[in-house]
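Chemist: can you look at this prediction? I've put the sequence above it.
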Amino acid sequence: MQHRHLGRSGLRVSRIALGTMTWGHDTDTDEAAAQLDAFHEAGGTLVDTADLHHEGRSEHILGDLLHHHFHRDDLVLATRAAPRGPAGTPTSRGTLLTALDTALRRLRTDHIDLWQIPAWDPAVPLDETLGAIDTAVTSGRIRYAGVANHTGWQLATAAQHQRNAPGRTPIIADQVEYSLLERGPDHDTAPAAEHHGTGLLAWAPLGRGVLTGKYRHTTPPDSRAAGDLAAYVDHHRTDRAARITQALATAADGLNAAPAHVALAWIRDRPAVTAPIVGARTASQLTTTLAAEDLTLPPAIRAALDDISAPHPHTDPAPTPL
């Protein structure tokens, strides 16, 4: 697997990241271990988790695997801080640093490679939120810092705030929903990321599973849409999504590739994107998904997908942050 610098930083990561949202829910410890093995053997390094994934079970599983089965330095470990805190202050200094210490214990490590602030909070001074990042870096608990689900102006404000004073920690990543079905970042987040040297990490790069094509005609009984994540998937089960999914299937047929591979290749090579974050319930599903690494889209196919998925800012629904 090829590797890239995350934004304009010295941190190099695999250009496909492994997400762990299913771990501790649909994926047990044995399957998680098999996924991490398959990802590592494919050359993957960037593993993303969050403490809100199933009340921390995802971090616990990853921590156990790091401790017993993998060399810590073989992986680039990313996590997000708690989106909720005491008295409704999710990005206060106390909430953030407490969340970081909890994540370190769950992950059984002394440092996080990429720590991400989960959301913009207008109720907390920006200097307090970003000051927690600087404290975490100075104490050695994190190496690099990013944000998640920040719009273009929010990302630009945070990045410029850190740049204004010498010695502050730069913002090198923004994790946002971005796919053929969610083109919102094209409006402002991607241009802001390019300008400030921030890499985008794309969550739900397969349109919450819709771009695989498995929901084109029915809802498989073992799928997310048939369970407690139905609303999460249904967000993208629209007439517009059906048109894009059909065009994607046509392109995939022409390339003798799977629709998921075409969708991942499209988002992977968008401007400002460092890596899409892919998840799976099983190791076999993940191995199949990782085959997208070998696909590069011809310019004509990319242009056609760009056109059919072009965003309509007044009608497209807003993404729901994880």
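Modeler: In hand now; what should we look at?

Chemist: use CA for all of it now, contacts and neighbours both
Modeler: OK.

Chemist: quick check: A145 vs L11, distance?
Modeler: Distance, A145 to L11, by CA to CA, to the nearest Å: 11 Å.

Chemist: hmm, I was thinking of R270
Modeler: According to CA to CA, R270 and L11 sit 19 Å apart.

Chemist: how about G44?
Modeler: 14 Å.

Chemist: can you check V210 too?
Modeler: Separation of V210 from L11 (CA to CA): 32 Å.

Chemist: ditto for E41
Modeler: Using CA to CA, E41 is found at 20 Å from L11.

Chemist: who's more crowded, those two?
Modeler: Between E41 and L11, counted using other CA atoms under 10 Å, the more crowded position is L11 (16 against 11).

Chemist: excluding chain neighbours, what is closest to the more buried one?
Modeler: Closest residue to L11 apart from its sequence neighbours, by CA to CA, 6 or more residues apart in numbering: H5 at 5.5 Å.

Chemist: now do the strands in this structure.
Modeler: Per DSSP state E, the chain carries strands over the ranges 3-5, 12-14, 17-19, 46-48, 76-80, 112-117, 142-148, 171-177, 199-203, 273-278.

Chemist: reformat the ones you listed as CSV; add mean neighbour count and distance to A225.
Modeler: Output for the strands of the chain, formatted as CSV (neighbours: other CA atoms under 10 Å; distance: least, CA to CA, whole Å):
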stretch, mean neighbour count, distance to A225
strand 3-5, 16, 33
strand 12-14, 20, 29
strand 17-19, 23, 19
strand 46-48, 25, 23
strand 76-80, 23, 25
strand 112-117, 24, 28
strand 142-148, 23, 25
strand 171-177, 27, 18
strand 199-203, 27, 18
strand 273-278, 26, 17
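
Chemist: contacts only, for the residue nearest in space to the middle of the chain.
Modeler: Compute the mean C-alpha point of the chain, and by CA atoms, centre = their mean the closest residue is W203, 3.5 Å away. Applying CA atoms under 8 Å, 6 or more residues apart in numbering, we find W203 in contact with 175-178, 276-278.

Chemist: one more: G146?
Modeler: Counting by CA under 8 Å, 6+ apart, G146 touches 114-117, 171-175.

Chemist: for the residues you listed, which one is nearest H261?
Modeler: Using CA to CA, Q175 is the member of the contacts of G146 that lies nearest H261, at 20.6 Å.

Chemist: pretty sure that closest one is touching A202, no?
Modeler: Yes - contact criterion CA atoms under 8 Å: Q175 and A202 qualify, at 5.9 Å.

Chemist: quick one: neighbours of E31, just the number.
Modeler: Counted with other CA under 10 Å, the neighbours of E31 add up to 17.

Chemist: put this next to the previous one:
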Amino acid sequence: MEYRHLGQSGLMISEVTFGNWLTHGELVDRDQAVACIRAALDAGITTFDTADVYAQGAAEEVLGATLDGVRRSSLVLASKVCLPTGDGPNDRGLSRKHILESCEASLRRLRTDYLDLYQAHRFDETTPLEETLIAFDDLVRQGKVLYLGVSEWTAPQIASALTIARELGLHSRIVSNQPQYNMLWRVVEPEIVPLCLREGIGQLAFQPLAQGVLTGKYRPGQEPPDGSRGTAGGRAPTFIRRVLGTSLLERVQDLLPVAEECGLSAAQLAIAWVLRQPGVSSVVAGATRPEQVTENASASGKTIDEAVLKRVDEVLGDLVDRDPAKTAQMMAVKPSWMKTAPADG
């Protein structure tokens, strides 16, 4: 495992971050979740990403219990706040009340005194941004949070937060952004990545495997393999259906020889591709089996050259989405939307 700075901060994180969205506490049993976390530690992964809303807190509980006893200073724990965690009117959003209360709850579930990284899971248009940033800054001053980040914010939203933080003279600033980013979904490239590069904000890219589609295990004209997310319970099949299609699956099969020539599996190629992109600090990858964790982690340190990048673009062609307008469509938080959690990480 190799390590990188989170943006231009001094914090070092593993190139592959272990993410437990949709899996721990929801799609796999506890023993399997524990095995995956231990496999991550064995592979040299130090960075673990979760959120208060994942399995309504159960994911944080599983992670906290499994990591209990591991030297805390050797870990980087990241969680998030914003999405609905209850039915009450204040059980969501980025108000001071919800941020402070959610942070305390995450600390209890994770069995720790502080979070290395605390992220705004979405932008909240119902709360003044000044209130949100001051609440986050207070947590940093109290020592309960070390670094701040955002997830699925648009470029204008990130820029506004940076400007307000400077104007208010806050001690802390955003050092990370967590977007969906993979070979197929590149909508962050036109606006968000350039802004973050200028401001020293690192990308924690999630869904590098496009819900497993880029592993090549979903084949054209065939049912999803047993045990895959395409056949699992919960919400996962809904997301899988968004990206499954004969044309796409055929193109992914065409990527397999490219990966083989690089001495990589399809999953490793997909992760190495993301790590090759400008401004990416780490790839957030989930898993339902320990062997998947090991395979994902082994993509760290693998290099792919410009010729490989070009071949990937040639194979995927018009299936690649770079439309920056879709960042606003997918990331915006409206009052009506706040009633339920969205269907992504």
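Modeler: Nice, thanks for sending it over. Model, not experiment: these values are computed from the prediction.

Chemist: look up how far P319 of structure 1 lies from the residue nearest to the centre of structure 1.
Modeler: 11 Å.

Chemist: shared neighbours of those two, anything?
Modeler: Shared contacts of W203 of structure 1 and P319, defined by CA under 8 Å, 6+ apart, comprise E177.

Chemist: now the counterpart of Q285 of structure 1 in structure 2: how far from A40 of structure 2?
Modeler: Counting by TM-score structural alignment, Q285 of structure 1 lines up with Q292 in structure 2. Separation of Q292 of structure 2 from A40 of structure 2 (CA to CA) stands at 10 Å.

Chemist: comparing those two, which residue is more hemmed in?
Modeler: Neighbours were counted for Q292 of structure 2 and for A40 using other CA under 10 Å; A40 has more, 25 against 17.

Chemist: residue in structure 1 paired with the more buried one?
Modeler: So A40 of structure 2 corresponds to F39, using TM-score structural alignment.

Chemist: equivalent range in structure 1 for stretch 97-117 of structure 2?
Modeler: Counting by TM-score structural alignment, stretch 97-117 of structure 2 pairs with residues 94-114 of structure 1.

Chemist: contacts for the matching stretch next, please.
Modeler: Residues contacting stretch 94-114 of structure 1 (CA under 8 Å, 6+ apart): 51, 56, 59-64, 66-67, 76-79, 81-82, 85-86, 89-90, 129, 132, 136, 140-146.

Chemist: only the buried residues of stretch 311-322 of structure 1, if you could.
Modeler: Buried residues in stretch 311-322 of structure 1, counted by 16 or more other CA atoms under 10 Å: 311, 319, 322.

Chemist: over to stretch 29-46 of structure 1?
Modeler: Quick answer for stretch 29-46 of structure 1 (16+ other CA under 10 Å): 29, 31-33, 35-36, 38-40, 42-46.

Chemist: kindly report the same for stretch 221-234 of structure 1.
Modeler: When burial is assessed from 16+ other CA under 10 Å, stretch 221-234 of structure 1 yields the following buried residues: 223-225, 232-233.

Chemist: which of those sit farthest apart?
Modeler: Using CA to CA, the two most remote members of these are S223 and Y232, lying 11.9 Å apart.

Chemist: next, the mean deviation of stretch 29-39 of structure 1 compared to structure 2.
Modeler: In this overlay with structure 2, the average offset of stretch 29-39 of structure 1 from its partner residues is 2.5 Å by mean CA distance after the TM-score superposition for structure 1.

Chemist: hey, where'd the helices end up in structure 1?
Modeler: Assigned by DSSP state H, structure 1 shows helices spanning 29-41, 57-68, 93-107, 126-138, 152-164, 189-196, 230-234, 239-255, 259-268, 283-290, 299-308.

Chemist: now the third one: how far from the chain's centre is it?
Modeler: Right, the one you point to is helix 93-107 of structure 1. 20 Å (CA atoms, centre = their mean, to the nearest Å).

Chemist: that helix vs strand 142-148, what angle?
Modeler: Relative orientation of helix 93-107 of structure 1 versus strand 142-148 (axes from the mean of the first three to the mean of the last three CA atoms, to 10 degrees): 120 degrees.

Chemist: now do the last one
Modeler: Taking the same axes, to 10 degrees, one finds helix 299-308 of structure 1 and strand 142-148 inclined to each other by 50 degrees.

Chemist: about what we covered before: am I right that the match of A40 of structure 2 is in contact with G19?
Modeler: No - using CA under 8 Å, F39 of structure 1 is not in contact with G19; the gap is 10.6 Å.

Chemist: pretty sure W153 of structure 2 contacts M331?
Modeler: Yes - in this structure, W153 of structure 2 is within contact of M331 by CA under 8 Å, at 5.9 Å.

Chemist: who's more crowded, the two?
Modeler: It is W153, of W153 of structure 2 and M331, that has more neighbours when counted by other CA under 10 Å, with 25 against 17.

Chemist: which residue in structure 1 aligns with that one?
Modeler: With TM-score structural alignment as the criterion, W153 of structure 2 pairs with H150.

Chemist: returning to that earlier point: what sits against the match of A40 of structure 2?
Modeler: So F39 of structure 1 contacts 18, 45, 286-287, 290 (CA under 8 Å, 6+ apart).

Chemist: same check on R57 of structure 1?
Modeler: Going by CA under 8 Å, 6+ apart, R57 of structure 1 touches 23-24, 51.

Chemist: then A252 of structure 1?
Modeler: A252 of structure 1 touches 258-259, 262, counting by CA under 8 Å, 6+ apart.

Chemist: got it, and R311 of structure 2?
Modeler: Neighbouring residues of R311 of structure 2 by CA under 8 Å, 6+ apart: V258.

Chemist: also T85 of structure 2?
Modeler: Going by CA under 8 Å, 6+ apart, T85 of structure 2 touches 52-53, 56, 91-92.

Chemist: now render the residues you listed as a markdown table, adding neighbour count and distance to R166 of structure 2.
Modeler: Putting the contacts of T85 of structure 2 into a markdown table (neighbours: other CA atoms under 10 Å; distance: CA to CA, whole Å) gives the following:
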| residue | neighbour count | distance to R166 of structure 2 |
| --- | --- | --- |
| D52 | 25 | 28 |
| V53 | 26 | 30 |
| Q56 | 15 | 34 |
| D91 | 20 | 29 |
| R92 | 24 | 26 |
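
Chemist: closest one to E314 of structure 2 out of those residues, please.
Modeler: Using CA to CA, V53 comes nearest to E314 of structure 2 of the contacts of T85 of structure 2, at 38.2 Å.

Chemist: that closest one reaches P84, doesn't it?
Modeler: Yes - V53 of structure 2 is within contact range of P84, at 6.7 Å (criterion: CA under 8 Å).
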